[in-house]
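1. The following block contains a protein sequence and its predicted model.
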Amino acid sequence: MKVLYLEDENLLGRIVKESLESRECEIDWFTNGHAAKPALESADKYDIAVLDVQLPGEDGFTIGQRLREKFPNLPILYLTARVQAKDVLTGFEAGGNDYVRKPFSMEELLVRMRNLVQMRKGGTASPAPDQPGDAPATAPGKSSSETYEFGQFIFDYPNLRLHFRPPGSEGLTHQLSHREAELLRLFVKLKGQSVIQRKRILLDLWHDDGFFNSRNLDVYVRKLRSMLEADPRVRIITLRGVGYRFVVE
């Protein structure tokens, strides 16, 4: 893994850098956003960004949000001593894919990093392109090469894109994060099912149904709703305490 790492505590930074390098990672370590500016501008060369939250100058959340806007597929992991749920939610809303609480073990950090990188590789693999003139017609609501049509949307799962295509308009394209795409694909596949259990979503996507992942799910549902509200016929309905329904009228 090639890792962009921001941590202002010199002792901790050195320990993490040396430990990860001993595990066949390549680490570019910076102590603040200003020093990391050239690396941040070309962060697509990294497999993952690991950001301490409490940095001098720009904090990790601000830097992470900027990275997410410029490099939507880059996995971002926050390191934080904050334990309040609102702080964790802030991190996810600022583009984070995961977080590790300080103090942490190197084993936990490495496992979480590898998981995010593996998910990114699995989520962005594109199918072989069709030859010109050979593209098959796709009926509404069906899938071809993991492309789904519902309402006025075309969901290109392999390329993490959601296209809104109303009649007579050029529409709009949203670039999704890997987790947003995974969640939307689950909803689409279970379209019309009376209940999509919340627990099932958490176990399928996070492999854990704990409190913080549950709050993370709330954030991603809100993000998807904001994209889907362009077509009122497409709705994610919350069934309190149970789960969701994905409805296309």
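-> Alright, I've got the coordinates.

2. from here on, contacts and neighbour counts on C-alpha atoms
-> Fine.

3. What is the burial count for Gly241?
-> By the criterion of other C-alpha atoms under 10 Å, Gly241 has 8 neighbours.

4. Correction: the previous question concerned Lys45.
-> Lys45 has 13 neighbouring residues, counting by other C-alpha under 10 Å.

5. Can you give me the end-to-end span of stretch 27-45?
-> Chord length of stretch 27-45, first to last residue, is 12 Å (C-alpha to C-alpha, to the nearest Å).

6. now the helices for this protein?
-> 10-21, 37-41, 60-70, 85-93, 106-124, 178-189, 198-205, 211-228 (DSSP state H).

7. ok, now which ones touch the nearest residue to Leu40 once chain neighbours are set aside?
-> Closest residue to Leu40 in three dimensions, ignoring its sequence neighbours and counting by C-alpha to C-alpha, 6 or more residues apart in numbering: Leu67, at 7.2 Å. Leu67 sits next to 40, 43, 74 when contact means C-alpha atoms under 8 Å, 6 or more residues apart in numbering.

8. how many neighbours does the last one have?
-> Read it as Leu74. Quick note: Leu74 (other C-alpha under 10 Å) scores 26 neighbours.

9. I'd like to know which of the contacts of Leu67 is nearest to Arg114.
-> Of all these, Arg114 sits closest to Leu74, with 13.0 Å by C-alpha to C-alpha.

10. wouldn't the closest one be in contact with Ser42 here?
-> No. Counting by C-alpha atoms under 8 Å, Leu74 does not reach Ser42; the two are 11.2 Å apart.

11. Could you pull out the buried residues of stretch 218-230?
-> 219-221, 224, 228, 230 (16 or more other C-alpha atoms under 10 Å).

12. again, but for stretch 10-19
-> Buried positions in stretch 10-19, judged by neighbour count with 16+ other C-alpha under 10 Å: 13, 16-17.

13. Which of the helices of the chain sits closest to Leu4?
-> helix 37-41 (7.7 Å).

14. Show me what that closest one is packed up against.
-> Helices and strands touching helix 37-41, by 3 or more C-alpha pairs under 8 Å, 6 or more residues apart in numbering; DSSP states H and E: there are none.

15. contacts for that helix?
-> Contact partners of helix 37-41, identified using C-alpha under 8 Å, 6+ apart, comprise 4, 67.

16. For that helix, what is the distance to the chain centroid?
-> Relative to the centre of its chain, helix 37-41 is centred 21 Å away, using C-alpha atoms, centre = their mean, to the nearest Å.

17. Structure two is appended below for comparative analysis:
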Amino acid sequence: MKAQHKILLAEDEPFLGKVVKESLEKQGYEVMLAPDGRKAWELFNEGGFSICILDVMMPYKDGFTLAAQIRQSNSKIPMMFLTAKADIKDVAEGYASGGNDYLKKPFSLDELFLRIAELLKRSTNDDAPQNETAIGSYTFLYHRQELKDSSQKIVKLSHKEAELLALLLQHKNNVLDRKATLLKLWGDDSFFNTRNMDVYITRLRNKLKGDASVEIVNIRGFGYKLIC
């Protein structure tokens, strides 16, 4: 199964890049290693990748810029950042650029393997919503990461916002469990990621505020409920 997956690894530290590449290959993955963001973009355009693993601080093109370019080209491919930067604003920027996960350096290879497996599992999940779904007077275009209101005005969503809204929609009018959501979309339920998810909930509320019949309600101690 793993042998079918091709990974784009962008890492400018030669030793780390070599170790990660060889370790992933031993797990059965095909890995293409790029030493900088510009080369990674060239490799990505050759196609065939199942997942992208991107360092943030790279020559020529940083990981956030590269991720945004990749996301414009491919709305579905999972992307993970490898970085020593861990401020909440950096993490938020990473998710806003289209990233799905964020692994802080130094990291264990076992954790990396688990994160990759989870992202690949999510990307092949058939439970994703239809491309166009009604949310009150809005139309949610999942694969385009957009909301369209009744006047046909388009509201852009980040990749993480679209994934979170999709989960809320799957549990419409029922409670979406906080811990399960954190594990699914962020990889763990730490306080840091809990705060981060709260930020995304606030953003979604603001983007849906044009229809008073649509609410995202906080169910204290349990999670959130999308009412529409």
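-> Alright, I've got the coordinates. Quantities reported herein were computed from a predicted structural model and do not represent experimental measurements.

18. What would you report as the TM-score here?
-> TM-score of the superposed chains, computed with TM-score structural alignment, normalised by the length of the second structure, equals 0.78; 224 aligned residues with a C-alpha RMSD of 3.3 Å.

19. thinking again about what came up before, the residue nearest to Leu40 of the first structure maps to what in the second structure?
-> In the second structure, Leu67 of the first structure lines up with Ile70, judged by TM-score structural alignment.

20. re the thing from before, can you add distance to Arg165 of the first structure and give the buried residues of stretch 10-19 of the first structure back as a markdown table?
-> As requested, those are exported to a markdown table (distance: C-alpha to C-alpha, whole Å):
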| residue | distance to Arg165 of the first structure |
| --- | --- |
| Gly13 | 47 |
| Val16 | 47 |
| Lys17 | 46 |
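
21. Looking at those, spot the one nearest Lys2 of the first structure.
-> Lys17 (11.5 Å).

22. Would you mind finding the match for the closest one in the second structure?
-> Using TM-score structural alignment, Lys17 of the first structure sits opposite Lys21 in the second structure.

23. For its match, which residues are in contact?
-> With contact set as C-alpha under 8 Å, 6+ apart, Lys21 of the second structure has these partners: 9, 31-33.

24. redo that, cut-off 6 Å
-> With contact set as C-alpha atoms under 6 Å, 6 or more residues apart in numbering, Lys21 of the second structure has no partners.

25. Check the one 10 residues further on too.
-> With contacts defined as C-alpha under 6 Å, 6+ apart, the neighbours of Val31 of the second structure are 6-7.

26. and if you look at Leu183 of the second structure?
-> Leu183 of the second structure touches Asp189, counting by C-alpha under 6 Å, 6+ apart.

27. cool, Thr202 of the second structure as well?
-> Here Thr202 of the second structure is in contact with no residues (criterion: C-alpha under 6 Å, 6+ apart).

28. how much space between it and Arg38 of the second structure?
-> 34 Å.

29. one step back: look up how far Gly37 of the second structure lies from the match of Leu67 of the first structure.
-> Taking C-alpha to C-alpha, one finds Ile70 of the second structure at 11 Å from Gly37 of the second structure.

30. try Met58 of the second structure
-> In terms of C-alpha to C-alpha, Met58 of the second structure sits 6 Å off from Gly37 of the second structure.

31. So which of those two has more stuff around it?
-> Gly37 (26 against 19).

32. any idea what that one aligns with in the first structure?
-> Using TM-score structural alignment, the equivalent of Gly37 of the second structure in the first structure is Gly33.

33. Who's the closest spatial neighbour of that match, skipping the chain neighbours?
-> In space, Gly33 of the first structure is closest to Glu58, 6.3 Å off (C-alpha to C-alpha, 6+ apart).

34. Next: Glu25 of the second structure.
-> Among residues not flanking Glu25 of the second structure along the chain, Val31 sits closest, at 6.6 Å (C-alpha to C-alpha, 6+ apart).

35. How much space separates the one you found from Arg144 of the second structure?
-> In terms of C-alpha to C-alpha, Val31 of the second structure sits 28 Å off from Arg144 of the second structure.

36. picking up where we left off before, between the helices of the first structure, which one is nearest to Pro166 of the first structure?
-> Closest approach to Pro166 of the first structure among the helices of the first structure (C-alpha to C-alpha): helix 211-228, 12.3 Å.

37. circling back: measure the residue nearest to Leu40 of the first structure to Ala39 of the first structure for me?
-> Counting by C-alpha to C-alpha, the gap between Leu67 of the first structure and Ala39 of the first structure amounts to 11 Å.

38. residues contacting the residue nearest the centre of the second structure?
-> In the second structure, the centroid-proximal residue (C-alpha atoms, centre = their mean) is Asn100; its distance is 1.9 Å. For Asn100 of the second structure, the contact set (C-alpha under 6 Å, 6+ apart) comprises 79-80.

39. can you rerun that using 7 Å?
-> By C-alpha atoms under 7 Å, 6 or more residues apart in numbering, the contact set of Asn100 of the second structure is 78-80, 160.

40. how about those residues, which pair is most distant?
-> Met80 and Lys160 (12.2 Å).

41. More neighbours: the two, which one.
-> Comparing Met80 of the second structure with Lys160 by other C-alpha under 10 Å, the one with more neighbours is Met80, at 26 against 23.

42. which position in the first structure aligns with the more buried one?
-> Counting by TM-score structural alignment, Met80 of the second structure lines up with Leu77 in the first structure.

43. was I right about its match contacting Arg101?
-> No. Applying C-alpha atoms under 7 Å as the test, Leu77 of the first structure and Arg101 come out as separate, 10.6 Å apart.
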